[in-house]
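**Student:** What follows is a predicted structure for the sequence shown.
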Amino acid sequence: MAVPFRLARTAVFAVVCLGLGVAAHLLGGASVPAPAMVAASGLAFAAAYPLAGRERSLAVILPLLAGVQVVLHLLFSLSHAASPRMPASHLHSGLVPGLGMLVAHGLAVGLTALWLARGEAALWALLRRLAVRLLVIRLPLLTTPFSTSLGTTEPPVLRSAVLRHVVSRRGPPRAVTA
């Protein structure tokens, strides 16, 4: 896989992780110092880069996102507690989170992982479709008059992901006999 594509996918994951962690921490009543945000973005980037080489499913994205969120939470809590300007008195008082915070983090991680997994699936479906189209365009250029035809018909258009589970029940209602 091309390095720029891998870096772009890694950057998207790191930005989503950092945004989720900072937003959750700010909604919890704490502040996030700039050095902690820089360290957190580097940490999220380093965690995602080795896994950005190929398509990943929800089974890989969810634990990675949850693990990075736990580490970011600890990093932000430690940086907040070490800050001389702010007292360490936001809602979870240090490193021990309350039940509400665990539920909020779990819900946010679950929804974000679903969102990232669907985006991942859509991206790879688009890339596969693009590769087929480029192959269809290039095959007539590569064939010579003496070579055989390789069947350059375009593949059939598949149903969109949005309509995959739709059931059509058009027509008049069935007659009910008593």
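**Tutor:** Received, thanks. In this text the structure is predicted, and so the values were computed from the model without any measurement. Residues are numbered from 1 along each chain as shown.
**Student:** CA atoms for contacts and neighbours, from now on please.
**Tutor:** Will do.
**Student:** got the buried residues for stretch 7-25?
**Tutor:** By neighbour count on 16 or more other CA atoms under 10 Å, the buried set for stretch 7-25 is 7, 9-11, 13-14, 16-18, 20-22, 24-25.
**Student:** Could you do stretch 106-123 as well?
**Tutor:** Of the residues in stretch 106-123, 108-110, 112-114, 116-117, 120-121 count as buried by neighbour count, 16+ other CA under 10 Å.
**Student:** Those residues in strands, which ones?
**Tutor:** Among these, no member falls in strands (criterion: DSSP state E).
**Student:** circling back: which one of the buried residues of stretch 7-25 sits closest to Ala48?
**Tutor:** Of all the buried residues of stretch 7-25, the one with the least separation from Ala48 (CA to CA) is Thr10, at 5.6 Å.
**Student:** Name all residues that make contact with the residue nearest the centre of the chain.
**Tutor:** Centroid check for the chain by CA atoms, centre = their mean gives Leu116 as the closest residue, at 2.1 Å. Counting by CA atoms under 8 Å, 6 or more residues apart in numbering, Leu116 touches Ile61.
**Student:** follow-up on the earlier one: Serialize the buried residues of stretch 7-25 to JSON lines and add fields for secondary structure and distance to Pro97.
**Tutor:** Below are the buried residues of stretch 7-25 laid out as JSON lines (DSSP: H, G, I helix; E, B strand; the rest coil; distance: CA to CA, whole Å):
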{"residue": "Leu7", "secondary structure": "helix", "distance to Pro97": "33"}
{"residue": "Arg9", "secondary structure": "helix", "distance to Pro97": "31"}
{"residue": "Thr10", "secondary structure": "helix", "distance to Pro97": "28"}
{"residue": "Ala11", "secondary structure": "helix", "distance to Pro97": "28"}
{"residue": "Phe13", "secondary structure": "helix", "distance to Pro97": "24"}
{"residue": "Ala14", "secondary structure": "helix", "distance to Pro97": "23"}
{"residue": "Val16", "secondary structure": "helix", "distance to Pro97": "22"}
{"residue": "Cys17", "secondary structure": "helix", "distance to Pro97": "19"}
{"residue": "Leu18", "secondary structure": "helix", "distance to Pro97": "19"}
{"residue": "Leu20", "secondary structure": "helix", "distance to Pro97": "16"}
{"residue": "Gly21", "secondary structure": "helix", "distance to Pro97": "14"}
{"residue": "Val22", "secondary structure": "helix", "distance to Pro97": "16"}
{"residue": "Ala24", "secondary structure": "helix", "distance to Pro97": "12"}
{"residue": "His25", "secondary structure": "helix", "distance to Pro97": "11"}
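**Student:** let's bring in a second one:
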Amino acid sequence: MAIVSPEEPALRLARAAVFAAVCVLVSAAGHIFAGGGPVAPGALLVGTFGSVVLAYALNGRERGPEVVLTATVGAQLFLHELFASTTPAPMPHHENGHGHLGTGMVLAHLMVAVLTGWWLYRGESAVWLMLRLWGAPTFPVLRLLPAVPEETLRPVWQAVPASDPEPYGRREIAVSIHRRGPPMAHPAG
């Protein structure tokens, strides 16, 4: 079985497509629900292409949360401006009517971008973990088992001395098993 390389273009393109799909769908849904009107199909294609290019450029190696979150925030702001500039209907959620972000819209985009960015980062780290595990030697612990002597694998049993008529703790355990609730205090003796 061939090991998949993280730098393989097909894998990079698939990861970039997931990033773009999440960013574009979340941004378009937010645009529609905020009253911005339907998003033009051309704007969806341009936004998707731009997001794929951004993600493909960044995903040649494993990235930390700061890079993924920054890329997600940047993609969200780019998509908002793209959708706002291509929507023919007036957009009541803008403060000044010129297509610029208002304070509430900035906070909404940042919150959604951080949530989706964190989700994408966790998915990305899971993909990299799977790739590392896929390339790791299979079951390295199983290879060590024949080297362990058989005597150490058997449990060690110790006989109870004949002078001890009852093993330690039997009375306390028996009382707590036969009734409900916490065990009652018994004087030692």
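**Tutor:** Cool, the structure landed. Given the structure is predicted, the values throughout are model-derived calculations rather than measurements.
**Student:** What value does the TM-score take for this pair?
**Tutor:** TM-score of the superposed chains, computed with TM-score structural alignment, normalised by the length of structure 1, equals 0.70; 136 aligned residues with a CA RMSD of 2.2 Å.
**Student:** Return the member of the buried residues of stretch 106-123 of structure 1 nearest to Leu62 of structure 1.
**Tutor:** Ranked by distance to Leu62 of structure 1 (CA to CA), the buried residues of stretch 106-123 of structure 1 are led by Ala113 at 5.2 Å.
**Student:** The closest one reaches Leu65, doesn't it?
**Tutor:** Yes: Ala113 of structure 1 lies in contact with Leu65 (CA atoms under 8 Å); the separation is 6.8 Å.
**Student:** So which of the buried residues of stretch 7-25 of structure 1 is the closest to Arg133 of structure 1?
**Tutor:** Nearest to Arg133 of structure 1 among the buried residues of stretch 7-25 of structure 1, with distances taken as CA to CA, is Arg9, at 22.8 Å.
**Student:** Now do the aligned residue in structure 2 for the closest one against Leu120 of structure 2, distance only.
**Tutor:** Matched to structure 2 by TM-score structural alignment, Arg9 of structure 1 sits across from Arg15. Note on Arg15 of structure 2: its distance to Leu120 of structure 2, by CA to CA, to the nearest Å, is 10 Å.
**Student:** ok, now Gly104 of structure 2?
**Tutor:** 24 Å.
**Student:** Same question for Ala21 of structure 2.
**Tutor:** Counting by CA to CA, the gap from Ala21 of structure 2 to Leu120 of structure 2 is 11 Å.
**Student:** what do you get for Gly74 of structure 2?
**Tutor:** 14 Å.
**Student:** So which of the buried residues of stretch 106-123 of structure 1 are in helices?
**Tutor:** If you go by DSSP state H, these have 108-110, 112-114, 116-117, 120-121 in helices.
**Student:** quick one: the helices in structure 1?
**Tutor:** 3-27, 34-48, 58-82, 99-142.
**Student:** so the shortest one corresponds to what in structure 2?
**Tutor:** I take that to be helix 34-48 of structure 1. Going by TM-score structural alignment, helix 34-48 of structure 1 sits over residues 41-55 in structure 2.
**Student:** for the matching stretch, which positions count as buried?
**Tutor:** 43-44, 47-48, 50-52, 54-55.
**Student:** okay, the residues you listed in a markdown table with distance to Arg170 of structure 2 next?
**Tutor:** A markdown table is the format used below for the buried residues of stretch 41-55 of structure 2 (distance: CA to CA, whole Å):
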| residue | distance to Arg170 of structure 2 |
| --- | --- |
| Ala43 | 76 |
| Leu44 | 73 |
| Gly47 | 72 |
| Thr48 | 70 |
| Gly50 | 72 |
| Ser51 | 68 |
| Val52 | 68 |
| Leu54 | 68 |
| Ala55 | 65 |
